[in-house]
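*Asks:* Sequence first, then the predicted structure, then my questions.
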Amino acid sequence: METRVRRKTPPVRSLADVAMGRAWTIEETQPDDRKALFEAYLAAARLGKMEAMTNVGLHFLYGDGVRRDPKRSRMWTEKAAALGDDVAAFNLGLAYYFGRGVRKNKGLAEAWYRLAAARGFAVAEGNLVDILFASPEAHQLKEAVRIYRKYARQGDPVATYNLGLAYEQGKGVRKSLKRANAYYETSAKGGYADAQLALGYNYSNGVGLPTDAMRAFGWFRLAAKQGSAKASFNLGLMFANGEGVPVSKARAMRHFREAANLGHVRAARWLRKLEKA
């Protein structure tokens, strides 16, 4: 049975989703006018306009309306951050985390994310916790759990799933499969596919739960409907091997094909195997 997703946090949100959204949707600008928009932001930035400095940094980073220049991007972004811009601080965290125009430095990324979060940019805390949960340091793991717990109490299904993951792995808390599965179930009922996949796996393999193929099938099916390749693969295995469901080559192939189309290598192998049978 395919193991479940071990993603610690949701994917880091892109600049386009966060910072650019705040700054670049102020006015709708056609592609042909991007150079003029950049020049307008640059003029405002030179006059000390903080948000314009952040925007100029983004234009230089993406080469939008100007030649791409990561060093100038960092310079303008640092100017904006020094003036107190929360988005600029977040952008610097991303720069150091991914090595955009600078050398990768998780320590500096953490520092900038903390500053952005302290200034009220909530998204930064989500990126910060990604660093904390990957740390071998006990105090950072405990801080990550505190952040997950805070958002889980607000009903965030992703944070709830991550809290379950912390309990299953014993990271930042005492290991408890019972609590892990309880958090997975809450998250899964909130519609989070990774939690549905985790429950399917745990019911299938008896991880802190009684082995129950039908419940496993139900959770895998929900996750597969949301595009989970691993869930589709597991459904294929269940139909191929008759685990909790009648053996069905046709249904197994359908689910393997779904998973293979999503890039699942083992599913593609199973599909070829069944096609030759």
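*Replies:* All right, it came through fine. Numbering: from 1, shown residues only.
*Asks:* contacts and neighbour counts: CA atoms only from here.
*Replies:* Noted.
*Asks:* Let me know whether Gly190 touches Thr160 as I believe.
*Replies:* No: the criterion here is C-alpha atoms under 8 Å, and Gly190 misses it with Thr160 at 9.5 Å.
*Asks:* neighbour count winner among these two?
*Replies:* Shown here are Gly190 and Thr160; by other C-alpha atoms under 10 Å, Thr160 has more neighbours (29 against 16).
*Asks:* Nearest residue to Lys249 in space, ignoring adjacent ones along the chain?
*Replies:* Closest residue to Lys249 apart from its sequence neighbours, by C-alpha to C-alpha, 6 or more residues apart in numbering: Ala240 at 6.0 Å.
*Asks:* ok, second structure coming up, stack it against the first:
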Amino acid sequence: MDYFEGLHGKQKDVNKAIEEFKKLANENKNSMAMYQLYICYDQGIGVDKNIEEAFSWLKKAAEDVNNAEANFKLGIHYQIGKYVEENQKLAFEYFEKASLRNHVIAQLSLAYCYEIGNGVVSSSAEAMRWYSLAARYIDRGGVKAYPGMGRLFHYGIGITKNDQEALRMFRQAAQYGDPRGYSFLGLCYQHGTGVNKSMQKAIRYYRQATENNGMEGPLYLGICLLDGLGMNINEKKAAKYLSLSSKR
């Protein structure tokens, strides 16, 4: 890594770094070196981009159950069918391996798999458990667990429906600036879920979601402008927001 990033007084030399990665990977079976080789071949850093070589190194790196990042990334490949045939069951299995090593984003992915039954039998209880575990690590992306838990309480599928608890989760997410937290709060005020209806507050939260780079915020603002919900109909502005949403 020293040559790869120019650390500890060593001049950055990607070619030399790749040589070291290959030596560590082949001679020491070092999974971190294997993962770095995956990145190099996947992105064409210091070598020609080669998807077969990239995926091969990623699979080797993921054989180390302690390499949570490699297992999570392999799960993503199977989930979206990148370099390999889509396989939701395998995606779930790799997310689970990474989650057991406290990979927070993997825990969020695993929770969502349980929530919608993707690669596994749906289970709101398991989804809630993994969202709750991820929520402990706000600084590592765990804030995204709060909208997930809020959804579970809101829809009450497999657990007791509780709009007040859903609202609390959405507010918790919004407190940390999460755009989906703002969007869900907006929906609550628009439809009167756990609160008195208020299009004024709904639009305010949609705007905050938009300002925080959310996808749903501009979508809902666009719909409000098209239908005249809390605002005057303005098709030109609506098109602007809908276009913004599609780009995020």
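*Replies:* Done, it's in. Computed from a predicted model, the values in this text were never measured in an experiment.
*Asks:* And for stretch 162-174 of structure 1, what's in contact with it?
*Replies:* Residues outside stretch 162-174 of structure 1 that contact it (C-alpha atoms under 8 Å, 6 or more residues apart in numbering) are 8-9, 133, 138-145, 148-149, 152, 175-177, 179-184.
*Asks:* got the buried residues for that stretch?
*Replies:* Asn162, Leu163, Gly164, Leu165, Ala166, Tyr167, Glu168, Lys171, Gly172 (16 or more other C-alpha atoms under 10 Å).
*Asks:* Can you tell me what the first one aligns to in structure 2?
*Replies:* The reference is to Asn162 of structure 1. Structural alignment (TM-score structural alignment) places Asn162 of structure 1 against Gly148 in structure 2.
*Asks:* before we move on, back to that, sort out which of the buried residues of stretch 162-174 of structure 1 are in helices and list them.
*Replies:* Judged by DSSP state H, the buried residues of stretch 162-174 of structure 1 include Asn162, Leu163, Gly164, Leu165, Ala166, Tyr167, Glu168 as members of helices.
*Asks:* any idea how far Tyr201 of structure 1 is from the second one?
*Replies:* Pointing back at Leu163 of structure 1 there. For Leu163 of structure 1, the distance to Tyr201 of structure 1 equals 17 Å [C-alpha to C-alpha, to the nearest Å].
*Asks:* do the same with Asn181 of structure 1
*Replies:* From Asn181 of structure 1 to Tyr201 of structure 1 the distance is 11 Å (C-alpha to C-alpha).
*Asks:* on that earlier part again, for whichever strand or helix holds the residue nearest to Lys249 of structure 1, packing partners?
*Replies:* Per DSSP states H and E: Ala240 of structure 1 is located in helix 229-241. Contacts defined by 3 or more C-alpha pairs under 8 Å, 6 or more residues apart in numbering; DSSP states H and E place helix 229-241 of structure 1 against helix 213-225, helix 249-261.
*Asks:* in the last one, what counts as buried?
*Replies:* Of the residues in helix 249-261 of structure 1, those scored as buried under the neighbour-count criterion (16+ other C-alpha under 10 Å) are Lys249, Arg251, Ala252, Met253, Arg254, His255, Phe256, Arg257, Glu258, Ala259, Ala260.
*Asks:* between those residues, which is closest to Arg68 of structure 1?
*Replies:* Using C-alpha to C-alpha, Ala260 comes nearest to Arg68 of structure 1 of the buried residues of helix 249-261 of structure 1, at 37.2 Å.
*Asks:* Run a quick check on that closest one versus Arg272, I expect a contact.
*Replies:* No: at 10.3 Å, Ala260 of structure 1 does not count as touching Arg272 under the criterion of C-alpha under 8 Å.
*Asks:* Can you flag the buried ones in the contacts of stretch 162-174 of structure 1?
*Replies:* Buried subset of these (neighbour count, 16+ other C-alpha under 10 Å): 8-9, 133, 140-142, 144-145, 148-149, 152, 175-177, 179-184.
*Asks:* what about the spatially most central residue of structure 2, distance to Ala70 of structure 2?
*Replies:* With distances taken as C-alpha atoms, centre = their mean, Ile105 lies nearest the centre of structure 2, 6.1 Å away. Using C-alpha to C-alpha, Ile105 of structure 2 is found at 12 Å from Ala70 of structure 2.
*Asks:* rewinding a little: among the buried residues of helix 249-261 of structure 1, which one lies nearest to Met50 of structure 1?
*Replies:* Ala259 (46.9 Å).
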